[in-house]
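**Q** just need the structure, nothing else, for what follows:
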Amino acid sequence: MYFRKTLLLLIITSFIKVSAQSLIYLRPDRVFDGEKVFEKYGVIIKANKIEIVDSQVNIEKNLPKDIKIVDLKNCTLLPGLIEGHTHLFLHPYNEVPWDDQVLKEPRSYRTVRAVIHAEKTLKAGFTTARDLGTEGAEFDDVGLKKAIDDGVILGPRLLIATKALIATGSYAPRTFSADIKVPQGAEEADGVDDLIKKTRNQIGKGADLIKIYADYRWGLRGEASPTFSLEEIKLIVATAQSAGRPTVAHASTVEGMRRAVLGGVETIEHGDNGTLEIWKLMAEKNVYLCATLAAGDAISQYRGWKKGLDDEPERIKKKRVSFKQALEAGVKICFGGDVGVFAHGDNARELEMMVDYGMQPTEALKSATSVNADAFHVNNEVGRIKSGLMADIVVVEGNPTKQISDIRKVKVVMKDGKLISLQ
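**A** This next block holds a predicted model:
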């Protein structure tokens, strides 16, 4: 433990001393470039960009005299990780139930928490994050994103969905008298004019993408059922596309997923009850699945399941089967845990579960880097260790391409060429 802390301190000190230098040479044991693993490779950073990625032998043939060399023994260098499904304005439901967060916590209080959550996310190695709704905190993610971009606070570069869209009556909180109208966790919208107006309004306020709830727990007996019609989803998607924004969908029922896929959404969030037919349709339409395995796992534990001691609940068993079917059908898998249901900074929990549920470590790491970059249309900026891309880098001790839990052993985080202090 002492050695690890000393190594980290030396690395940070080295970076601080060369903060004014234009060239830094990172020399780890291996580089995972977002797609493949390369042993004894190195990376040269110039200002805020990746300049060179090559074998250490080739790099060291013509090293500039003024370059700063940082040795990273027994370490793996990766692209900055990309969190695909987070809610920075939420915190774990076993601390405060979702309803109480939405109805009882002031937005100012929730924003303060979101600032802390953003910093924890970045320090865990996640330099980009897709926040899929403020859950009742209005457009406060717009200000959070600006504060990060302006360097006022620490956090990942954000792709934000602002309020998200729901069909009237379908979402929550709603365990109140019908005489009382309470704030909702997303924005209600129905019909042609209303859907167009509210989609455009969210874009105008700063949304990078539009999120819809294609189904939710509003069935006759409280079961999940579809919300928006196929025509409504197509309208939302077309309206968003006209402004260059993608649409993504919360969906867990077969019919909700089918409508969302046929309606043109780009990612399905959760997908708990997907069938082989649905997975084939998603693969055919090039729609990604963000399975959020860790969220269901966390909620089951909050409800009393003692993981590792008790048998797995039926919900977890079904999720294992559906996730395996999606993999076998060739569905592209996004990385995203629905963080906020569980603690921010513990984002790696989803990676570990993806491997436990059947993915190889390198495939899970691809999901959290290059696959997410492609899915979220940021592949010209981040997601790979590649010349010309942003110097978003995480260095971990060990080899997460063999032992996925090593992704937690974060030693260095760089965002846009700047070292992030982990203290």
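**Q** when you work out contacts or count neighbours from here on, use the C-alpha atoms and nothing else.
**A** Fine.
**Q** distance from the chain centre to the longest strand along the chain, please.
**A** As assigned by DSSP state E, the longest strand anywhere in the chain is strand 68-79. Centre-to-centre, strand 68-79 and its host chain are 24 Å apart (Cα atoms, centre = their mean, to the nearest Å).
**Q** other SSEs contacting it?
**A** strand 23-32, strand 393-397 (3 or more Cα pairs under 8 Å, 6 or more residues apart in numbering; DSSP states H and E).
**Q** right, and those - which one's nearest residue 145?
**A** strand 393-397 (20.0 Å; Cα to Cα).
**Q** now whichever helix or strand comes after the closest one against strand 393-397, angle please.
**A** Scanning forward in sequence from strand 393-397 by DSSP states H and E, the next helix or strand is strand 410-415. Inter-element angle recorded for strand 410-415 and strand 393-397: 180 degrees (by axes from the mean of the first three to the mean of the last three Cα atoms, to 10 degrees).
**Q** another one to check against the first:
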Amino acid sequence: MNKFCFLLVFLPFSLFAQTIVVLKPDRVFDGETMHEGWVVRIKGDKIDAVGPANSFPANGANSSDASVMELPGTTLMPGLIEGHSHLLLHPYNETPWDEQVLKEARSLRVARATVHAEKTLLAGFTTIRDLGTEGADYDDVGLKQAINEGIIPGPRMIVVTRALIATGSYAPKGFSPDIDVPQGAEEADGHDALIKAVRRQIGKGADAIKIYADYRWGLMAEARPTYTLDEIKLIVEVAKSSGRPVIAHASTAEGMRRAILGGCETLEHGDAGTPEIFALMKKQGTALCPTLAAGDAVSQYRGWKKGQEPEPERIKQKRATFRQALDAGVTICAGGDVGVFSHGDNARELIMMVDYGMKPLDVLRSATSVNADVFHLADRGRIKPGLLADLILVDGDPLKAIASLKQIRVVMKGGIFYRK
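**A** Now for the predicted structure:
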């Protein structure tokens, strides 16, 4: 949708924010269960009433008090929650990560990110965890503020600002050791420096702290752990004293083990997890955000012709480890590492979760109530009276065809229609 059309649509529909709206789809997914024939009433920016059409007066007063929307053939759901996004990145087949960090002006990246934010919202994702600015300092804090103030359209944001890395582990590669190049995150090591870095990011506006528990800095450029277990425990202790969780990029078994025992609440990727590691995650209550779509996209960028050629070993391994996580009963968050692939195509991850063996109902829960619970968002993720009126409407029934999540008819955030 171009900007001119967006203004025509957004401004009139925002007038509904202080009125009563009654939505009458074929079915309602409330974040946990699918219900046929339910009706949802919105008052202002909150959900006012939910239930069978014959269980309460649909408008709560006189018929003139409500705007009633008959929505046959559709499913109403909570707004989807994206667990792993990078609004300040764009697909690597357009521009490699190194070049985005080194060659793109931050003003350019922020301008592009405003478009990414709008595309994400219109795709039905009303909340995102944005897990690192990737060399753009604290610009995610400004994006969040611009959205909250209504300057630009976009999802509600949980931000981590720069993220934390061990010195030497995460930066554009291939330069002379005499040259200091811009980093993809903030380097910090050891007791005093880590405490100061965590507190600095909190002071700049971080809602959570993200660390890289491992990265591709091994002797043969393979992924290896970065932070020690004691360093991770220290980061978690400092972050939790301010009420903030710690999120860990962790793809190796040892990096995952340290992040779990160190107290990180979610692990991102988990590519080389083992049954023993996933059992430990289950025991400790650590959630996994598997980012299936990112690995799939990168494999295609490297030449894999999906659907025409056999799956690469990397994809086969990911299928196996995801299955192991499911079998272990690990809490699965929905998050695709969007930015590696196109913003607005976020539902790609949810479709792949089903393809990789997860039940459609569990996928819907992951993208709504599970993500809300894991991310400490008690005011959204379900359709219940008193919660935020963050809702989407999709064609058909996503329990029968998960690809319905790409057929977005309506997007409402805080009682305001952004797509209708």
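**Q** TM-score, when you put one on top of the other?
**A** Once superposed, the chains reach a TM-score of 0.96 (TM-score structural alignment, normalised by the length of structure 2), with 410 aligned residues with a Cα RMSD of 1.5 Å.
**Q** before we move on, back to that, in a markdown table, list the helices and strands packed on strand 68-79 of structure 1 along with distance to residue 230 of structure 1.
**A** Shown next, in a markdown table, are those (distance: least, Cα to Cα, whole Å):
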| stretch | distance to residue 230 of structure 1 |
| --- | --- |
| strand 23-32 | 41 |
| strand 393-397 | 41 |
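**Q** how close does the closest residue to residue 263 of structure 1 other than its chain neighbours sit to residue 252 of structure 1?
**A** Closest residue to residue 263 of structure 1 apart from its sequence neighbours, by Cα to Cα, 6 or more residues apart in numbering: residue 234 at 4.5 Å. Noted for residue 234 of structure 1: a distance of 19 Å to residue 252 of structure 1, by Cα to Cα, to the nearest Å.
**Q** rewinding a little: so for residue 363 of structure 1, which of the helices and strands packed on strand 68-79 of structure 1 sits nearest?
**A** strand 23-32 (11.3 Å).
**Q** what span of structure 2 is that closest one aligned with?
**A** Per the alignment by TM-score structural alignment, strand 23-32 of structure 1 matches residues 20-29 in structure 2.
**Q** can you pull out the strands in the stretch 201-350 of structure 2?
**A** Taking DSSP state E, counting those that start in this stretch as the test, the strands found in the stretch 201-350 of structure 2 are 209-212, 214-215, 224-225, 246-250, 266-269, 287-289.
**Q** need the ones you listed in CSV with mean neighbour count and distance to residue 198 of structure 2, can you?
**A** Shown next, in CSV, are the strands of the stretch 201-350 of structure 2 (neighbours: other Cα atoms under 10 Å; distance: least, Cα to Cα, whole Å):
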stretch, mean neighbour count, distance to residue 198 of structure 2
strand 209-212, 28, 7
strand 214-215, 25, 18
strand 224-225, 23, 20
strand 246-250, 27, 10
strand 266-269, 27, 17
strand 287-289, 24, 22
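**Q** let's have the ones you listed in CSV, adding distance to residue 77 of structure 2.
**A** Shown next, in CSV, are the strands of the stretch 201-350 of structure 2 (distance: least, Cα to Cα, whole Å):
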stretch, distance to residue 77 of structure 2
strand 209-212, 29
strand 214-215, 36
strand 224-225, 39
strand 246-250, 27
strand 266-269, 24
strand 287-289, 21
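**Q** looking at the ones you listed, which is nearest to residue 164 of structure 2?
**A** strand 209-212 (4.7 Å).
**Q** quick one: the closest one to chain centroid distance?
**A** 15 Å.
**Q** what's the answer for stretch 135-155 of structure 2, then?
**A** 15 Å.
**Q** any residues touching that stretch, and which ones?
**A** 87-88, 101, 106, 109-110, 114, 117-121, 125-128, 130, 132-133, 156-157, 159, 161-162, 182-185, 204-206 (Cα atoms under 8 Å, 6 or more residues apart in numbering).
**Q** swap in 7 Å and give it another go.
**A** 101, 106, 117-118, 120-121, 125-128, 133, 157, 159, 161-162, 182-185, 205 (Cα atoms under 7 Å, 6 or more residues apart in numbering).
**Q** how big's the offset between the following helix or strand past the longest strand of structure 1 and structure 2?
**A** The element immediately downstream of strand 68-79 of structure 1 (helix or strand, assigned by DSSP H and E) is strand 81-86. Superposed on structure 2, strand 81-86 of structure 1 shows a mean distance of 0.2 Å to its aligned residues (mean Cα distance after the TM-score superposition for structure 1).
**Q** from the contacts of stretch 135-155 of structure 2, which ones fall inside strands?
**A** 125-128, 157, 159.
**Q** show the buried residues in the contacts of stretch 135-155 of structure 2.
**A** 101, 106, 117-118, 120-121, 125-128, 133, 157, 159, 161-162, 183-185, 205 (16 or more other Cα atoms under 10 Å).
**Q** quick one: contacts for the residue lying closest to residue 37 of structure 1 once chain neighbours are set aside?
**A** Distances taken as Cα to Cα, 6+ apart place residue 31 nearest to residue 37 of structure 1, at 5.7 Å, with adjacent residues excluded. Neighbouring residues of residue 31 of structure 1 by Cα under 7 Å, 6+ apart: 37-39, 41, 76-78.
**Q** and the gap between residue 311 of structure 1 and residue 304 of structure 1?
**A** From residue 311 of structure 1 to residue 304 of structure 1 the distance is 12 Å (Cα to Cα).
**Q** I figured residue 319 of structure 1 hits residue 274, correct?
**A** No. Taking contacts as Cα atoms under 7 Å, residue 319 of structure 1 lies outside contact range of residue 274: 9.1 Å.
**Q** returning to that earlier point: and of the helices and strands packed on strand 68-79 of structure 1, who's closest to residue 382 of structure 1?
**A** Closest among those, using Cα to Cα: strand 393-397, at 9.4 Å.
**Q** and that closest one, which stretch of structure 2?
**A** Against structure 2, strand 393-397 of structure 1 falls on residues 391-395 (TM-score structural alignment).
**Q** straight-line length of stretch 35-45 of structure 1, end to end?
**A** Termini of stretch 35-45 of structure 1 sit 20 Å apart (Cα to Cα).
**Q** residue 234 and residue 252 of structure 1: who's more crowded?
**A** residue 252 (24 against 20; other Cα atoms under 10 Å).
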